[in-house]
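Visitor: Got a sequence here, can you build the structure:
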Amino acid sequence: MSEVTIEGKDGSFAVYTAVPDVTPAPGIVVAQEIFGVNQVMRDTCDWLATQGFVAVCPDLFWRIEPGIQLTDQSKPEWDRAFELFGLFDVDKGIEDMNTTLATLRAHEVCNGKAGTLGYCLGGKLAYLMATRSDADCNVGYYGVGLGDLLGEADRITKPLMLHIAEKDAFSSAEEIEKVRQGLGGNDNVTIHVYDGNDHAFAREGGEHYDEAAAKLANDRSVKFFRENLG
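Guide: This next block holds a predicted model:
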């Protein structure tokens, strides 16, 4: 596992990289939460590598401050995370995700097929990669603000899986239903709602972590990636 540097349109940024034992292999670009490329994101990449994927996680906050690594364990870190979320340029983030995707596909350890996976803010970006990129497939966990992005839904032409927390504190029952109705007619979209679960139910060690729900969602994601990137 290592960190490499990618040259983007506006400058260079760091990308955490985890490579499986057997290559070339399918690739996955992991989109961070609002805490930066922290231990949780690096562990996620390492786990994906054990499942047979080349997993990379770009530092999407580099334009604001490179190398951000926060946790969800203190109020000052939460305050900083929300500050970063407010400063973040989503369109530039998608630009960096696409740059990372293209770089990954061209690398010798990748077999040329690649998708995306994101959580929270990253879940929103995974949805937008389904509408604004040629990624082979995309998976989003409890993406924020999806109800405002349904105008792009007709651009989804590759498989997209969304994991939605029924009791998401950063969403509402009305928005969840809006997303389900807005995407329900697209055969490329699969939506799973986790009853009784709150935002970040898959963040191990987090306040709302649910082991059973996380395992179910992760198993579904791995199967989905294997089916669409195999």
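Visitor: For the rest of this, base every contact and every neighbour count on C-alpha atoms.
Guide: OK.
Visitor: Look through the protein and tell me its longest strand.
Guide: Once the chain is assigned using DSSP state E, the strand that runs over the most residues is strand 110-119.
Visitor: which residues are contacting the helix or strand following it?
Guide: The C-terminal neighbour of strand 110-119 among helices and strands, as given by DSSP states H and E, is helix 121-132. With contact meaning Cα atoms under 8 Å, 6 or more residues apart in numbering, helix 121-132 is reached by 30-34, 85, 90, 93-94, 97-98, 116-118, 135, 137-146, 152-160.
Visitor: Buried ones in the longest helix seen in the chain, by neighbour count?
Guide: If you go by DSSP state H, the chain has its longest helix at helix 211-229. Within helix 211-229, the residues that qualify as buried by neighbour count (16 or more other Cα atoms under 10 Å) are 213-214, 217-218, 220-222, 224-225, 228-229.
Visitor: To check against the first, give me the structure of this:
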Amino acid sequence: MSENVQIERLSGDEQFEAYVARPAGEPKAAIVVIQEIFGVNAGIRRKCDRLAEDGYLAVAPDLFWPLERGIELDPDIEPEMQRALDLMGKFDQDEGIRDIEATIKWARAETGGKKVGAVGYCLGGRLAYMTAARTDSDATVGYYAVGIDELLREKEAIANPLMLHIPTDDGFVDKDTQKAMHEGLDPHPKVTLHDYEGMDHGFATEFGKRRNEECAQLADKRTAGFFAKHLG
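Guide: Next up, the predicted model:
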């Protein structure tokens, strides 16, 4: 079962919308699904639906709402890709993390205090790293996170498990950045990095030409095992 809900900001002064997918029975935990630069589109909703099929309460907050509510873009349509990149440039990531924190708080209350994890993609992968460092997410996963080399100073604040999936031919994350991620994070006892040789950004998307079926399934299998271990 799926629905749209309103979540109150931490400041209590406004609300934003989130897509929620509920499992058939009692949820074993909750997972916040953090959008790409394309908004809470069909692919992100499908990620939520899959998690619900696995027994989790899944919730995807609309993080771009301060710019425009209800944005849904298709990365395979060039003008929409350009609009998405423009939105990313205007997006306040610190405010976005606070909205993710509010979503975690909502999910904990909704499940009666069960564990809450998070998974993010693209921009959401970067926000997943920030979520691991700045919130009490019980376990966090980031796919093709961008600009993590700029955030390595926050690694000491990561107290709960974090997994990052890194495509080695990511058009948005060069080899030097990947090297910095490994050098900075491989020694961290709570962080696990997985490389995907020859893969580009977006390889685990649900729809569209960016998807690589074999590596998407491998990454998602690792993610499923990670959440089963840390949210169970």
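Visitor: TM-score for this pair?
Guide: Put the two chains on top of each other and the TM-score (TM-score structural alignment, normalised by the length of the first structure) is 0.97; 229 aligned residues with a Cα RMSD of 1.0 Å.
Visitor: Can you pick out the most distant pair from the buried residues of helix 211-229 of the first structure?
Guide: The widest separation within the buried residues of helix 211-229 of the first structure, taken as Cα to Cα, falls between A213 and L229 and amounts to 23.8 Å.
Visitor: Tell me how many other residues crowd the nearest residue to R108 of the second structure once chain neighbours are set aside.
Guide: Beyond its immediate neighbours in the sequence, the residue positioned closest to R108 of the second structure (Cα to Cα, 6 or more residues apart in numbering) is K114, lying 5.8 Å away. For K114 of the second structure, the count of nearby residues is 16 (other Cα atoms under 10 Å).
Visitor: So what does V22 of the first structure match up with in the second structure?
Guide: Applying TM-score structural alignment, one finds that V22 of the first structure aligns to G25 in the second structure.
Visitor: Just to check, its match is in contact with E53?
Guide: No - with contacts counted by Cα atoms under 8 Å, G25 of the second structure stays clear of E53, the gap being 10.0 Å.
Visitor: Just want to know which of the two has more residues nearby.
Guide: When G25 of the second structure and E53 are compared on other Cα under 10 Å, the one with more neighbours turns out to be E53, at 17 against 11.
Visitor: Excluding chain neighbours, give the residue nearest to that one in space.
Guide: With sequence-adjacent residues excluded and distances taken as Cα to Cα, 6+ apart, E53 of the second structure is closest to P23, at 5.9 Å.
Visitor: Ok, Q39 of the first structure next?
Guide: Of all residues not flanking Q39 of the first structure in the chain, Q69 sits nearest, at 7.6 Å (Cα to Cα, 6+ apart).
Visitor: go on, N228 of the first structure?
Guide: C137 (6.6 Å).
Visitor: Tell me who's in contact with the alignment partner in the second structure of the one you found.
Guide: For C137 of the first structure, the aligned residue in the second structure is A139 (criterion: TM-score structural alignment). Shown in contact with A139 of the second structure (Cα under 8 Å, 6+ apart): 116-118, 132, 160-162, 227, 230-231.
Visitor: The residue nearest to Q39 of the first structure: neighbour count?
Guide: By the criterion of other Cα under 10 Å, Q69 of the first structure has 16 neighbours.
Visitor: what does it align to in the second structure?
Guide: Using TM-score structural alignment, Q69 of the first structure pairs with E72 in the second structure.
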